[in-house]
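Colleague: show me how the following folds:
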Amino acid sequence: MNLRLSHKTLPLQHLVSWKGQQDPSPGDFSYGADPSSLLQCFVWNGSTPHRRSPVSVWTNYLYMDRLDESSIYMALHHAGDEVYMSFGMPTGSLVMLVRMEIHYSGKLNILSWESNMSVWRTRYAEPQHECNMYGYCGPYGYCDTIEIVPVCKCLDGFEPRDGKGWSSGRFSQGCRRKEVLRCTHGDGFLAFSGMKVPDKFLHVPKRSFAECTEECRSNCSCVAYAYSMMSNIDIDGDDTRCLVWMGGLIDMDMENHTQGGENLYVRTRRLQGNMRKMKTLEIALILLAVVSSFLILICVGLIWIYGFRGNQGSKIVWERLMRRDTGNFNEFADSNTEFPIFNFKSIAAATNNFLESNILGKGGFGNVYKGKLEDGKEIAVKRLRVGSVQGAVEFKNEITVISRLQHRNLVKLIGCSIHEDEKLLIYEYLPNRSLDYFIFNDTRKSLLNWPTRFKIIKGVARGLLYLHQDSRLMMIHRDLKASNILLDAEMGPKISDFGTARIFGVHEQERHTNRVVGTFGYMSPEYAMEGVISVKSDVYSFGVLLLEIVSGIKTGTTTTSACARAHNLIDYAWSLRKDGKMMDLIESSIIQGCCLVEALRCIHIGLLSVQDDPDARPLMSWVVASLDNQDIDLPQPKEPMCFSRRNYGGGESHIHDMSLENLKGR
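Modeller: Model (predicted):
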């Protein structure tokens, strides 16, 4: 179906949202062309702009999927009295059903039909971030989507108009020039590449690039211009596109995807003055640079001398550790990655010399201690066991991997400390410890009601989605379990322990390994027995974790009367499903006030995630969408072959440097 953007006699067409999740009557949001220009489209909230598309040159814009490399195009067509937009798959691409919709929340979605799962999968959505909403960063401000967390910034030569408001996240007043323009012959233009150009432009027809530049330069009211060639369509006999701006520049993004992103030329004031003053300034700057360099060298020497003594050569130890061949280390990791190195004595003092009463938890590679730095900041310190070669691998891997990550549902690594054979990892302190501290304890499990558990489930799912799809490189955690889910002051979940994580290449789907690490009960069948790693390995672990959160039963448990005829949690869940008693799986302490629809849906998604066939398990993008939107139909899962029937082992035994020929538990 085409979407009519312009016609001499017929009305324009819009996509219109539903009013609500269950109400299909016309809602507040709509999508269509700008009535004053065919060069851009809007998502409208009533008559107010909600999201604006990039100003188009109407080439085909491709939305590339990083997992299967399929793509979707959008294009403009001019036929007689009508101009319309179309979207679909390029010729020769993998054939699939594609549709576009405007969600009742205001998001514009492009979806494709997943025949193996019988669901619609979101391929593209906008706005992707709050920062992308219309005019969010104010005049002369732009949303930098290249950052891991998109943030508002001012154009070069501009500063926030409201400094305090800007610091606290209020950007609507935007930015102002640091120096007022005087409109002299010396004014120049500063180029900003990769920009979604602003709204409220004037389209000057039939201009070359040089003519477009002069059009703006010769007009003191012109603050910016942009230029492109209309390569795929000729509108009104003009294949050029010269845009100029006479007022504040509003609604700009620095793009990190293939849609939009071009050069924006902003008028700026050049330095004026006679050559003698410029020469004097240059000489002064050179002298300043020489003196500064000399002082810096002296400071660096002093810091090195005292730092070496105070930290006993920790920097050298660090470099040696990062160069050391510690086995089959992740070859995609960056060996030059560094973190702030803390003085060992300061961390020992912060933990009261690693006092036993400060222990927060015990793991396979060492203990985790609570500490407090001199400035009062609380920290969590993982102290690796002295002499553990494998611990050195995990230490190196965790630093290298977590340096690439930044997400609200991932634990933050503050730094590290190395002192002789001591290796410490310093994390942010999370006051509510780990998830297993609550859900597997009879006296504490009631403290996590259903809304809190559902929030934790969705937070973990979003964290995994970031690892699998949205981080700079695809990452597989490999040891997702309840004890590795930490809880902040608001019971928000943060995935921790990346010592066994693996970084995948952009186009890599799976990998084989002879070193299987993880925890029995959470390992997928193909990983535990064949060493096959993929994102579906984490999906399986997430499915087990989801069932644990809903039921309060630890995987591998067979001692309770409820599990008497089941080998493990997955087997027990399937037994209840066959008997039509799925509600019996819900933790009894939370049944009061529990949203049964949500809980049963979570169990269903959990069973989909623990299927034997990796291809049958959903991707985390689908899981997140299905948790947020109950309108998504869930396919029926196939009964998995449980670990106990495959002799995989049981309980919570953690595999340490395990080969497939010689299994060694820890």
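Colleague: contacts, neighbours, all on C-alpha from now
Modeller: OK.
Colleague: any idea how far residue 313 is from residue 334?
Modeller: 22 Å (Cα to Cα, to the nearest Å).
Colleague: again, but for residue 558
Modeller: Using Cα to Cα, residue 558 is found at 43 Å from residue 334.
Colleague: look at those two and report which has more neighbours.
Modeller: residue 558 (19 against 14; other Cα atoms under 10 Å).
Colleague: that one: what's it in contact with?
Modeller: By Cα atoms under 8 Å, 6 or more residues apart in numbering, the residues touching residue 558 are 564, 566, 567, 568.
Colleague: now do 7 Å
Modeller: Taking Cα atoms under 7 Å, 6 or more residues apart in numbering, we find residue 558 in contact with 564, 567, 568.
Colleague: in which helix or strand would I find it?
Modeller: Counting by DSSP states H and E, there is no helix or strand that carries residue 558.
Colleague: same check on residue 124?
Modeller: Following DSSP H and E, one finds residue 124 within strand 119-126.
Colleague: list the contacts for residue 568?
Modeller: Here residue 568 is in contact with 555, 556, 557, 558 (Cα under 7 Å, 6+ apart).
Colleague: surely the first one touches residue 519?
Modeller: Read that as residue 555. No. Using Cα atoms under 7 Å, residue 555 is not in contact with residue 519; the gap is 10.5 Å.
Colleague: following up with a second sequence; could you model it the same way so I can compare the two?
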Amino acid sequence: MYHSLTVDHIMGFSCCSNLFFVWFILFFYFLQVCISIDTITSSQFIKDPDTLLSKDSNYALGFFSPENSTNRYVGIWWKSKSTNIWVANRNQPLNDSNGIVTISEDGNLVVLNGQKQVMWSSNVSSIASNTTSKFSDNGNLVLLESTTGNILWQSIQQPSDTLLPGMKLSINKRTGKSVKLKSWKSPSDPSDGSFSSSIVERRNILEVFIWNETRPYWRSGPWNGGVFTGIDTMVAAYYNGFQGGDDGEGNINIYYTIPDGKVFLFYNLNSQGILDEKSWDEEKKEVQVTWTSRKSECDVYGICGAFARCSSLSTPICSCLKGFEPLSIQEWNRNNWTGGCVRRTPLQCERVINKTTTTKKDGFLKLHAVKVPDFGEGLAVTPDICRSLCLENCSCTAYSNDAGIGCMSWTGNLIDIEQLQIGGLDLYFRVSHAELDSGGNKTIIITISVIIGTLAISICAYIMWRKNSAKLWHSIKSTRITNNNAFRLFYKGGTSEVHTCDNVNGELSQVKLHELLLFDFEKLATATNNFHLSNKLGQGGFGPVYKGKLQDGQEIAVKRLSRASGQGLEEFTNEVVVLCKLQHRNLVRLLGCCVDGDEKMLMYEYMPNKSLDAFIFDPSKNKLLDWGTRYKIIDGIARGLLYLHRDSRLRIIHRDLKVSNILLDDELNPKISDFGMARIFGGREDHANTNRVVGTYGYMSPEYAMQGHFSEKSDVFSFGVLILEIITGRRNSSCCDNEHALTLLGFVWIQWKEDNVLSFIEPEIYDHSHHKNILRCIHIGLLCVQESAVDRPTMATVISMLNSEVASLPPPNEPAFILRQNMLNPKSPEENESINNVSITEVYGR
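Modeller: Got it, this is the predicted structure:
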């Protein structure tokens, strides 16, 4: 028994020893995998899934698989594999997980597959076999000669699709060899795509281009030694520290640096040919786009053809330069502008060549703040000499000057001119003297007509004023006495602390109330039968809305400010300010207002069919709106928004666009209402921030709801939600009863990805003959609700998409707010309930 016990103990000890030995070996194996080494030698290599870390652990070199792919690649990333910045074997993927990165017998850095086949090599010829690879703290992988430390090869000289700080885009003037970015084929395929980005230096002018195969797709405008003059955000010495020029060895370089302590920032050329500036968000542990080369259609190279200017703020976006007309009117009217424009009147030199005589010389007209055309030539002369040289050269069609570049001149066609909102250069283009004369004559004619018209109107107004002065003065005086101080200042065209708030600015702050019809309280009380409950149309955050009938039989809707309302004079004033200056068939018309002591009321045209939500969310009425009617409503809302954003004399951001704020007239035409939250932009403004977030959750864009940042793209997001609600017949915030359910956006997105759109289309509207059109509208809606504002289309683009059956649409990214709002943000920073003008709707938390 003693012997048996001893053997058992020995066997137990032996098992424990073996187990300990196994754990010991495994410990050192995993330790080897996780150690932050930064060197590769012939004996020290990395194997899938090992990683090589820079000393600061910000960069990593290792194996990864792109989204929706099982292929393995060796790449470099910043903190996260989703932020991949360089790929070694991008055109030779590994099909197994046995790949290694090592130094080969010939001294090159190589990637081998499981069969020891070379899938990628640094491919340096005539090197010693004694080499080492080091991974630096700036994400650069280098191959060094071990004895001398000389750099034989480095990854920053062979970039993939990403430009890092210190990495150079370059071209050698003698050999033509260039270092450029090459896009991925798709987000799941790193192989060479169709797009590339490189610098071009010709005729002493340096620019950055994006190419679609061999065709130009985008360009930066000339480099002046500090900024690219065709990029409107580069208005001064750029904060990223861009540098460029000849290095004295025949190389032309462009690169940028980031000061120590600044946020990590890089430039990525994506598979769609768009160059994005991205920065790392340390809190969210992800990258965010801070600038993009494609903000509008005008960023596409030569979209308007020759002698035309592209402006994203105009409709249509292309217009011929003064003195020019479309080459083909038919194509131009179909929004195909690539044919460009031609001169209306021949130049003087052309007349001389044609043996006709003239004594009047050609001249120049000025375009202010534009991206100057392509194919310019740089000359080191003064502006005066620049003008003279161009004027004396019959082939010179335009010139421009910049302190950093000098004189630039163009011969032949002027291609790719873009109107910038800020920055840019002044361009002087050549026209015949007849065009200069016509401009002067038109000015004189217009001036004389204005003077005569003003005199006539003044005389008529004086006669009418004398005739009705007593009655008019009594009415205005009565109203003035009863107004409170803030409103009285507003009436006089002055300003007040309330009036110059976040909602109102620009020239509308000078609007006069006598431009509107002023109603007295007694007249409105009579029209609404003393605001009888039977005339009540609805209740919103502003207060109740009543139907009224004036003595002449005109029906009106009266919105009465409730004393208990969280909204007050500010929203009331804002709506008067906005609507009295706007006229469009898809905007509700403000007829007048009333201010009598504490009473404040607005009078609108009466909408007999109330609001859109009364139809699409009511099972008993949704059958009344077939697909044709719903499409007409979508198109009408889009045109109303385009008018607000671009076509009106003032640029308006609505900020509370939702289905209950779309009213329907007797023919079911849509009219956008409720401008109490609207913001007016003046000058060249296109976005703003606010500390007071107002509107309705479920329709708010993420950048507005979370950061208070709003722009036209905020309304585009709301419009996208509207489209999906109209098509599905479901509310965004309550499409399902489950507390943890997806929002409508999340539900539609998942079904869209699974190609199951029939599961969410309103059955009452679906017909196979409309399938393609409905599908297109869903696609547009998803494009509008993308999380990043820069990815969303403008309303001009939306209308073009809605009315074009041939134009292909880009794939949408995942929308914002996939989960219901009560899951994401149970307590809002500040939420004003919607103001429902003329409908009774159930209140939902959004």
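Colleague: tm score of chain vs chain?
Modeller: Once superposed, the chains reach a TM-score of 0.57 (TM-score structural alignment, normalised by the length of structure 1), with 440 aligned residues with a Cα RMSD of 4.8 Å.
Colleague: grab the longest helix from structure 1 for me.
Modeller: Longest helix in structure 1, counting residues (DSSP state H): helix 275-311.
Colleague: following it, which helix or strand shows up next?
Modeller: Toward the C-terminus from helix 275-311 of structure 1 - assigned by DSSP H and E - lies helix 314-323.
Colleague: and that next one, how far out from the chain middle?
Modeller: 31 Å (Cα atoms, centre = their mean, to the nearest Å).
Colleague: gap between the aligned residue in structure 1 for residue 766 of structure 2 and residue 602 of structure 1?
Modeller: Per TM-score structural alignment, the equivalent position to residue 766 of structure 2 in structure 1 is residue 591. Distance from residue 591 of structure 1 to residue 602 of structure 1, counting by Cα to Cα: 14 Å.
Colleague: residue 429 of structure 1 too?
Modeller: Counting by Cα to Cα, the gap from residue 429 of structure 1 to residue 602 of structure 1 is 29 Å.
Colleague: which residue, other than its chain neighbours, is closest to the alignment partner in structure 1 of residue 695 of structure 2?
Modeller: Under the alignment (TM-score structural alignment), residue 695 of structure 2 maps onto residue 518 of structure 1. Distances taken as Cα to Cα, 6 or more residues apart in numbering place residue 479 nearest to residue 518 of structure 1, at 4.8 Å, with adjacent residues excluded.
Colleague: count the residues that sit near the one you found.
Modeller: Residue 479 of structure 1 - counted by other Cα under 10 Å - has 25 other residues nearby.
Colleague: hmm, back to that, between residue 555 and residue 519 of structure 1, what contacts are shared?
Modeller: Joint contacts of residue 555 of structure 1 and residue 519 (Cα under 7 Å, 6+ apart) do not exist.
Colleague: skip the chain neighbours and tell me the closest residue to the match of residue 766 of structure 2.
Modeller: Spatially, and ignoring its direct neighbours in sequence, residue 591 of structure 1 is nearest to residue 450 (7.9 Å; Cα to Cα, 6+ apart).
Colleague: so that neighbour makes contact with residue 594?
Modeller: Yes. With contact defined as Cα under 7 Å, residue 450 of structure 1 reaches residue 594; the gap is 5.3 Å.
Colleague: for the host helix or strand of residue 244 of structure 1, packing partners?
Modeller: Using DSSP H and E, residue 244 of structure 1 maps to strand 240-245. Contacts defined by 3 or more Cα pairs under 7 Å, 6 or more residues apart in numbering; DSSP states H and E place strand 240-245 of structure 1 against strand 202-204, strand 224-229.
Colleague: swap the cut-off to 10 Å and go again
Modeller: Where contact means 3 or more Cα pairs under 10 Å, 6 or more residues apart in numbering; DSSP states H and E, strand 240-245 of structure 1 is packed against strand 202-204, helix 209-217, strand 224-229, strand 262-268.
Colleague: what's the span of stretch 307-316 of structure 1, first residue to last?
Modeller: Start-to-end span of stretch 307-316 of structure 1 (Cα to Cα) is 11 Å.
Colleague: residues of that stretch that come out buried?
Modeller: Buried residues in stretch 307-316 of structure 1, counted by 16 or more other Cα atoms under 10 Å: 307, 311, 312, 313, 314, 315.
Colleague: same check, this time on stretch 332-340 of structure 1
Modeller: For stretch 332-340 of structure 1, the neighbour count (16+ other Cα under 10 Å) marks 333, 335 as buried.
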